[in-house]
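Visitor: below are the sequence and a predicted model; questions follow.
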Amino acid sequence: MNEINLYKSTGKAGKAILFSFLFLIAGVWLLNSGSSLKWVGWGNLIVFGPSILINLFHLFDRRAQIVINEQGIFVRAMKQETLPWKYIKGTLPNPDYKNRALLLLTDTSYTPPLDKWYNNIKVTESWGGQTLSIPIEKIKVDEDNLKELIASMVEVNQTGKGNRQGIISQYNNTGRKKTHT
């Protein structure tokens, strides 16, 4: 099956590991130097030691975070089945510029999963649907190209003209996406 897999950015995890390692070294230095700031050294060890382990997991996690195929969109962070194209009406501009997120406008007949991600779903009456926030801050992808792809896939669903497999193949062949860094 033809699909687009989007993975986590390894660069961000690498930077976080480097940052944590520097503070870990500073903490060890403070403990060994006989300084009166031993509590700062222990604080660095307690906070940044586990941080290195967590970021190592993020660095080597090679599971696809977002999978776009002919059936719909699968988002690993949402822990649910694939969101079918029949429920997706389009994308919306993100009003929060600090957090990179893809806002999908979904049909009101879509029943969201009732778990911790339920808070990311808000009913938007002015657009006639509800928005679903997909976090993409850790994924290396161009937001505009991703929105363009989703708009093309939704258009195929609404008009019945074109095929999704061709759109996915064209997106894969143009080299506009980055899967691994």
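Guide: All right, it came through fine. Residues are numbered from 1 along each chain as shown.
Visitor: C-alpha from now on. contacts and neighbour counts both.
Guide: Fine.
Visitor: ok, the residue nearest the centre of the chain to residue 144 distance?
Guide: In the chain, the centroid-proximal residue (Cα atoms, centre = their mean) is residue 136; its distance is 3.0 Å. To residue 144, residue 136 is 12 Å away according to Cα to Cα, to the nearest Å.
Visitor: could I get the full set of strands for the protein?
Guide: Secondary structure of the chain, counting by DSSP state E: strands at 4-6, 66-68, 72-75, 83-84, 88-92, 101-106, 121-124, 129-135.
Visitor: another one to put next to it:
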Amino acid sequence: MTEIKLYKRPLKGLKIIALTIPFIVIGIWMINKEPIGTSDYTMGWLCTCFFALGIPVGLFQTFDRRPQIIITENGIWDRTTKQDEIRWEQIKGAYPLDIYKQKFVSLVVDDTFVLKKNLYKWAAKINEAIGAQKVNLLISQLKIDEHVMTEFIIEIIAIEKENRQNIIKKYFDT
């Protein structure tokens, strides 16, 4: 059975680290420049401590080697959705979604797919307002375009199970 694993881009973690370092440097500069007890000294410590939290987050993002999405002939599994594998037969359609430069692929699923954890009412209202579905795959961290992923999903749900391996090879060159 063909299994494709999609991983996060490590560049995302390096960007986080690169963006936090200047603020850490500014905080350390404020600590060294100002006398103890002043508000600028305190702000320097707060700035340094807060932005220093970005370093472990960035390192985790960079070195996290767990697959985010696994695609098989049977279905698709996304680690961020905290759901079981979604079988291709359960998907009715898919469309790309862009929310503040975060790329998603929204999956329209049928009634046979049961969510492990239901959305809060306020979250369901937000999903409805922005045009999202119950299941949305976060694509912006992956090395794949959301339009290509959408085309792939639409094509694979329309084909019989015996021919799915050919579609997977077509899109992912296994």
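Guide: Now that the structure is in, tell me what you want to look at. Here the structure is a predicted model, which is why all the values come from computation and not from measurement.
Visitor: what sits against the residue nearest to the centre of the first structure?
Guide: 100, 101, 102 (Cα atoms under 8 Å, 6 or more residues apart in numbering).
Visitor: now do the same for it: its match in the second structure.
Guide: Residue 136 of the first structure maps onto residue 139 in the second structure, with residues paired by TM-score structural alignment.
Visitor: now the helices for the second structure?
Guide: 10-33, 39-52, 54-63, 121-130, 146-157, 164-172 (DSSP state H).
Visitor: wait, which of those helices is closest to residue 70 of the second structure?
Guide: Closest to residue 70 of the second structure of the helices of the second structure is helix 164-172 (Cα to Cα; 11.7 Å).
Visitor: count the residues that sit near residue 173 of the second structure.
Guide: Neighbour count of residue 173 of the second structure, defined by other Cα atoms under 10 Å: 9.
Visitor: and what of residue 94 of the first structure?
Guide: There are 14 residues near residue 94 of the first structure, going by other Cα under 10 Å.
Visitor: pretty sure it sits against residue 104.
Guide: No - at 9.9 Å, residue 94 of the first structure does not count as touching residue 104 under the criterion of Cα atoms under 8 Å.
Visitor: where does stretch 51-61 of the second structure end up in the first structure?
Guide: Residue span in the first structure matched to stretch 51-61 of the second structure, by TM-score structural alignment: 48-58.
Visitor: how near is the residue of the first structure positioned farthest from its centre to residue 110 of the first structure?
Guide: Most distant residue from the mean C-alpha position of the first structure: residue 34, 44.0 Å away (Cα atoms, centre = their mean). Residue 34 of the first structure sits 61 Å away from residue 110 of the first structure, taking Cα to Cα as the criterion.
Visitor: coming back round to it: between the strands of the first structure, which gets nearest to residue 46 of the first structure?
Guide: strand 129-135 (28.3 Å).
Visitor: mind giving me the packing neighbours of the closest one?
Guide: Here strand 129-135 of the first structure touches strand 101-106, strand 121-124, going by 3 or more Cα pairs under 8 Å, 6 or more residues apart in numbering; DSSP states H and E.
Visitor: which of these is buried the deepest?
Guide: Of all these, strand 101-106 has the most neighbours on average by mean count of other Cα atoms under 10 Å, namely a mean of 22.
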